[in-house]
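The amino acid sequence is not available; the structure is as follows:
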């Protein structure tokens, strides 16, 4: 039985290193958008290169995050976590030194691989190492500190870009990793999981990531010529079909198809795809809009985005508790509608936008919608499966959200007519932004309609979230596998108060 106590020196070091490792990924998911205009200017990059700067990372992270958890179960969670931190740091160093957009994009893809290894491993280490009496509190602290990291990301990114330069957005990860790795090796006990036997679904992971990469390429490079785009798009669809075939016929698939047999699980993931596609497109374009059109500095743009993540950090746990009483259908319907209203309010943001009058009201409405929606969404995903599959269900939901975001970042510039240099022209970018926000709002409204039509109150004896405090806007919080011995709790009981 795991026996590390939270109050012990080893327990504090264990929590510190897992928070530090996962915090690098959470920070990176929010700071890069603010740096994009400066990256484009310094590297003479096109809009497509900026899209790939975001999406190369998301392709490998979304495609491999389920495999990352399985690798930890097989080879040891600490070992895979440390490997992920090292890979993330090495890729961050290369990002910071990148002389061309191509090198930056390749390094971002490697960053995503590191993130896929360390993100599930950090939570799994906590669940596998701490004494059962301390596990809930440790998970609550892990998710809370991670939420703080995600919340300060845009501000920190803006400060770095305005001060030392955009390269420090990536170089900052190197000293954090240098601190994290030796602490993990010295203080974190090794552990393996219940899935330590059987074959890895490497083929499934490769096909899933390849399908995402090819479809993303076809969307981003759609103006490059019909033939190459048609070929890559068809290849992406073929890879997606092959992925489905492999997962259906393997004995130990990465993504068991029968998990979608439950109507509730499928419905909530459809809602997830709609809302996180909207969020991915919104935050990518808004970070550019505030700088390119409104004339904000990177620091001002990063600070401007703080209200959404701050609201989530402050009120996500209360939102989850409220949804327990009302059921998930109401918050999963009202939340996306509030977000859609906030998205449309951003149409007021143009040249010389006044922050209190034009920007802040929209972000407050958007943040209120995210508070209303995200915690109940996670709870409903977990409650739609058996306890033993809670970690898998959360991983699928997290990967679906990231995949939806990357496809939105790829598709929105195409759908709104943004040219390769649109982000260098305030007039052209503003016009395209005004066409993009209604599309984001439409995706959110579709999510609300799906939730109202399909989501129902789950049974009371299903798994409950352990990560209740969070501030991440790019994906729902990741829950781990229930620890050996079970995590089943009676209806309404919580592992922590987060």
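The structure has been received and is ready for your questions. This structure is a prediction, so every number in the text was calculated from the model and none was measured.

rest of the way, CA atoms for contacts and neighbours
Fine.

By residue count, which helix of the protein is the longest?
Longest helix in the chain by number of residues (criterion: DSSP state H): helix 9-43.

Was I right to think residue 109 contacts residue 63?
No. Look at residue 109 against residue 63 with CA atoms under 8 Å: they stay out of range, at 11.0 Å.

which of these two has more neighbours?
Comparing residue 109 with residue 63 by neighbour count (other CA atoms under 10 Å), the higher total belongs to residue 63, at 27 against 23.

Tell me if I'm right that residue 242 and residue 205 touch.
No. Counting by CA under 8 Å, residue 242 stays clear of residue 205, with 11.3 Å between them.

The structure to be compared is supplied as follows:
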């Protein structure tokens, strides 16, 4: 691979594909009421519009990342775009509950292929300072895509239809397929066996774990934890493991996986619960509750622009901890604020701090998750990074819903939610402090 002098179209392909899958998941949050009305869904079936996507996304991430290493990332990436585009068409044209849920599950598989493969393509395509900047933009895309999805979902649902947000994926996916075939180079493939048993176990474990958490079934959760032990014992025995355990030998890398998990425990809960509180307490429309996240989204975007220079000056570890501290501060201020103060004083100001922290945390976490990894393992490391991102959300949200379901007063409910979110981020902060060298530059 030659050193690049410009990013070229490859970075656009990587970032836009990642943006699409993250934005698409957030659109659901501000569109659920309209979806339930159009398809006559009850609350139980409506929850599976999100759950079906989350389960397959989390379940296939490791396998998809490893297949890119073993079969070539270009063809695997194109396959993911095709599945994502076709399933998005099915979601947008859904006429029944069953069709909607099945299409969302298939869409999750497409996203599971795109997410780790896009990051691995980035690692293949750039070196040195260009790679550092590209990872910064990739991490920023994770936060901006999720936040912007709330805004776009609210606007499309109010102005046109919730279906448009999914149907737009079809021409975008086709464009990305054409550009990928024309501009992305195939990575060098080293022949190796495929860990079929590990692949099967990883899918079963992820599906069981997310499903058990989603329906609060302790027996299923315990079964998935037992299978994790079986999986790790199997991975330790073979030389062609789905998750090479050497990925965990680096303390900083391991800490970043845990911190990313706790980050999504906090943030998915925040993105999911806050629009509901805004609509109930401030009587915001879906569009207004989406635009209410603009302070977070704009500051996140601005912070990302300064991130490469900041990382060069301080080093990835220090920026990562700084971002975590700022994010934790913003959430703590949200916790002690009173929602009765009104949107601006109770939420908007705090969102600016949260956006700054998010903008300076996600990219360093991404960089740490793939730091020092050999090219033949970059897909596995990318898959593990994205798996932690995807699985943390439903775990955190399910825990919060389980312990807050009896809350009736909206103000008390808000403070309970923010207390959980603050604790999740505090755990992430402690993990980063104990796993990162303070003298790193």
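Sure, I can see it. The structure displayed is predicted, hence computed values, not measured ones.

ok so, going back, between residue 242 and residue 205 of structure 1, point out the one with more neighbours.
More crowded of residue 242 of structure 1 and residue 205, by other CA under 10 Å: residue 205, with 24 against 17.

which residue lines up with residue 401 of structure 2 in structure 1?
Under the alignment (TM-score structural alignment), residue 401 of structure 2 pairs with residue 413 in structure 1.

Let me see the ranges of the helices in the stretch 351-498 of structure 1.
When assigned using DSSP state H, counting those that start in this stretch, the helices of the stretch 351-498 of structure 1 occupy the ranges 360-383, 390-415, 426-454.

which parts of the shortest one are buried?
Meaning helix 360-383 of structure 1. Applying a neighbour-count criterion of 16 or more other CA atoms under 10 Å, one finds 360-383 buried in helix 360-383 of structure 1.

re the thing from before, who are the packing partners of the longest helix of structure 1?
helix 47-75, helix 101-129, helix 132-162, helix 167-171, helix 173-187, helix 263-292, helix 298-304 (3 or more CA pairs under 8 Å, 6 or more residues apart in numbering; DSSP states H and E).

Superpose on structure 2 and give me the mean offset of the shortest one.
After superposition onto structure 2, helix 167-171 of structure 1 sits on average 1.8 Å from its aligned residues (mean CA distance after the TM-score superposition for structure 1).

next one: the second one
Helix 101-129 of structure 1, aligned to structure 2 and superposed, deviates on average by 3.2 Å (mean CA distance after the TM-score superposition for structure 1).

on that earlier part again, can you put the helices of the stretch 351-498 of structure 1 in JSON lines and add distance to residue 94 of structure 1?
Formatted as JSON lines, the helices of the stretch 351-498 of structure 1 follow (distance: least, CA to CA, whole Å):
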{"stretch": "helix 360-383", "distance to residue 94 of structure 1": "34"}
{"stretch": "helix 390-415", "distance to residue 94 of structure 1": "22"}
{"stretch": "helix 426-454", "distance to residue 94 of structure 1": "30"}
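
do you know which of the ones you listed lies nearest residue 214 of structure 1?
Checking these against residue 214 of structure 1 by CA to CA gives helix 390-415 as the closest, at 10.8 Å.

If you tally nearby residues, what's the number for the residue nearest to residue 335 of structure 2 when sequence neighbours are not counted?
Nearest residue to residue 335 of structure 2, sequence neighbours excluded (CA to CA, 6 or more residues apart in numbering): residue 418, at 5.0 Å. Residues lying near residue 418 of structure 2 (other CA under 10 Å) number 25.
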